[in-house]
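S.K.: coordinates only, no sequence provided:
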């Protein structure tokens, strides 16, 4: 392993146990720490509007409940779509370089949010554009995960990817908790303190990445890898599973606070009281979901990603059932959502463990040398991580739109959770059929045959 003064590492091989023990693990850990920091702040910016809507009384800003759900959907959509180009960015620009850029560029939407909230009465499209720009923070996930996937050996990927993603996901409850503190201290008309904090945090994350992270030279995720991943059936199977796990996490993260505020207002509370009480609870779900993601990766390392994912979806069916049966009960709402957040976090970690496992198994049987197998596994895993992350994020868009339609049509969210429960049942069946009922060696063999034919041609 060689490294020059430009923070570029050549000949990186995390599977070399001797090199790993001699210092490779410390290099990987340092990059992981600052990757988590930058991704954490990125997630907070992406989730910024889930908090800002609590500071936006209808009589002041003129936005309806449907408008606020739409703002959340646009932010989620932008973050999901940006994950496609962000997946390839570390290969083109380097993991360190891109992490610095992706942190600094978020100063734009945070500053724009301050300006918008300081000047109420702007047209809806301006809020939607600003929310879309916060989606740049959602794109950080794909580049961060692809980068860390390349730093760690196969035996530690579940833990490393779970920790990286979990630390990033913690940005959601962090911004919501900060919003609660600001509401309690400064009232519901002064959201600027939330944004000001993240202006400082982004600068710190960018400087830390510049000083302590590295670029990896060698094969990565390029257009060829993305094209190969698009043609691979596992990409779309895993993406569908990730819609159910990460889509639920990010979609509910944007919607939970608003739903709680609606419930509190239905009990006769004022808008300010409802916002404060919703903020006191809303951060708990994303917090538990973020923490459980790390354990989802650990459990997947031990029991297999597909087995853990199946249990997760079965549990999420129960969680949706609690919300359906609970009706307008705030206690049932909180219990059902906490269950869904914890399980979706576990599933986020376990689904991502499936990705390197599938392609590592396929690579081992390819007619290539060890370097070629490692390059194939690394590039394909990275590409599928990015694609699945993007498609999974689109699930969050769907959740906000389905909830918006359910409230518009019936005044409640019951039918939305019926739809979610059906989806979780379908995902459980697919997990069982594709990754558990069919022996893994046969599955990998089919993938190997397909790749071998491609290489031969």
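M.R.: Nice, I can see it. Keep in mind that this is a model prediction, so the values were computed, not measured.
S.K.: contacts and neighbour counts: CA atoms only from here.
M.R.: OK.
S.K.: all strands in this protein, in order from the N-terminus.
M.R.: Ranges of strands in the chain, per DSSP state E, are 2-3, 8-10, 215-216.
S.K.: ok, second structure coming up, stack it against the first:
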């Protein structure tokens, strides 16, 4: 059972070196493994949905985009609860319980994809259950951060978030392999006949869900056995309500939504979008690369921000993302052009990488913005500096919780906008133009609020 720590002093060097760092690292490993699994399950449908028509499911474009948009939508909603509930249940206890909850979508998906008569609402419900994987980072990152001193907090959270985000690309790499073999023999059920063009073969689509079950059980057991709860930590809705009145909360929220939302949204939509735009191309081997580049670029974006400035890196990321969308428009097929598949993939990889860099840089901006504002307030009103900085740190954390929730909604809006654009115009150019307009607005906000020479807060 997860033990509760009643005394924890990570800023005390002697305590940290003799005991603290070992306990902190153990909890970090448990959190990384669990968060990675959550992302595996969260983005499962990005691969499942492109295989459904090939095994006999009759689904419209709009329905398929709904299936990839549902997990981010419900994941974003769950983040509101997850960001606080861990502090009341206990961090390690919640880590174990929230990991066990993943059994519902993992097993559920494994059963429903075996019957092509399964109604759309059941498929949608299973996709929505995968949203449990989306709520995890709101609790896992907050819990892990309390174990580390300020000087090591960035490293710990970067490792946790970075390796966790890699769960998207790992799922998109492993699921196509797992469904091609009888991974569990007759225990998992009979194979389906997969057909696309002249290619016909057997697949075990149920493995897309069942393959995670043993790992989920292992992750839950590890968190329960080796994790620790932290006494005296209680987060309330008041913390979030206080910061939503502050304009800077919404500025950093906008910036983080554009970068993290792009990572999530395009990771969810890219497999379906690519197969829809280029139906004659085999896209399986390319699907995991973009999310992998974004996940790997995230810690580099934070590192670069510490050496240049977070606002400069974020502005650069948005500029590259905007240019990538312009280039993407030129690669799309039209009534007179079959499109340019290789260029489409290459431009998409640039977009993923820029989003990852901006993800890392915008994430580290919020704490700095609120700490600078806290320091100014202390000087202006004669407040105790330590108390002011503590309040600023708490406000920055709450602001990032709000940003995390809003950013996850980007994972819903991007695939749903693609589906809406296809239904309305039979193409995705309109959706790309909407995203381009958003990037330009975010770039303008970043320059005006944080990057220009006379900005109110330069970070």
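M.R.: In hand now; what should we look at? Keep in mind that what you see is a predicted model, and the values were worked out from it rather than measured.
S.K.: please state their TM-score.
M.R.: Their TM-score after superposition, calculated using TM-score structural alignment, normalised by the length of the first structure, is reported as 0.87; 429 aligned residues with a Cα RMSD of 2.3 Å.
S.K.: out of the strands of the first structure, which comes closest to residue 110 of the first structure?
M.R.: When the strands of the first structure are compared by Cα to Cα, strand 215-216 sits nearest residue 110 of the first structure, at 27.4 Å.
S.K.: which bit of the second structure covers that closest one?
M.R.: Using TM-score structural alignment, strand 215-216 of the first structure lines up with residues 229-230 of the second structure.
S.K.: rewinding a little: can I get the strands of the first structure in CSV with distance to residue 355 of the first structure and mean neighbour count?
M.R.: As requested, the strands of the first structure are exported to CSV (distance: least, Cα to Cα, whole Å; neighbours: other Cα atoms under 10 Å):
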stretch, distance to residue 355 of the first structure, mean neighbour count
strand 2-3, 29, 12
strand 8-10, 25, 15
strand 215-216, 21, 22
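S.K.: any chance of those strands in JSON lines, plus distance to residue 19 of the first structure?
M.R.: JSON lines is the format used below for the strands of the first structure (distance: least, Cα to Cα, whole Å):
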{"stretch": "strand 2-3", "distance to residue 19 of the first structure": "11"}
{"stretch": "strand 8-10", "distance to residue 19 of the first structure": "13"}
{"stretch": "strand 215-216", "distance to residue 19 of the first structure": "16"}
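S.K.: can you tell me which of the ones you listed is nearest to residue 222 of the first structure?
M.R.: The closest of the strands of the first structure to residue 222 of the first structure is strand 215-216. By Cα to Cα, the value is 14.0 Å.
S.K.: mean deviation of that closest one from the second structure?
M.R.: After superposition onto the second structure, strand 215-216 of the first structure sits on average 1.7 Å from its aligned residues (mean Cα distance after the TM-score superposition for the first structure).
S.K.: which residues are contacting that strand?
M.R.: 7-10, 12, 94-97 (Cα atoms under 8 Å, 6 or more residues apart in numbering).
S.K.: and stretch 153-166 of the second structure, which residues are buried?
M.R.: By 16 or more other Cα atoms under 10 Å, the buried positions in stretch 153-166 of the second structure come out as 154-166.
S.K.: sort out for me which of these are in helices.
M.R.: Mapping those onto helices (DSSP state H) picks out 154-166.
S.K.: from those residues, pick the one nearest residue 136 of the second structure.
M.R.: Nearest member of these to residue 136 of the second structure, counting by Cα to Cα, is residue 164, at 9.9 Å.
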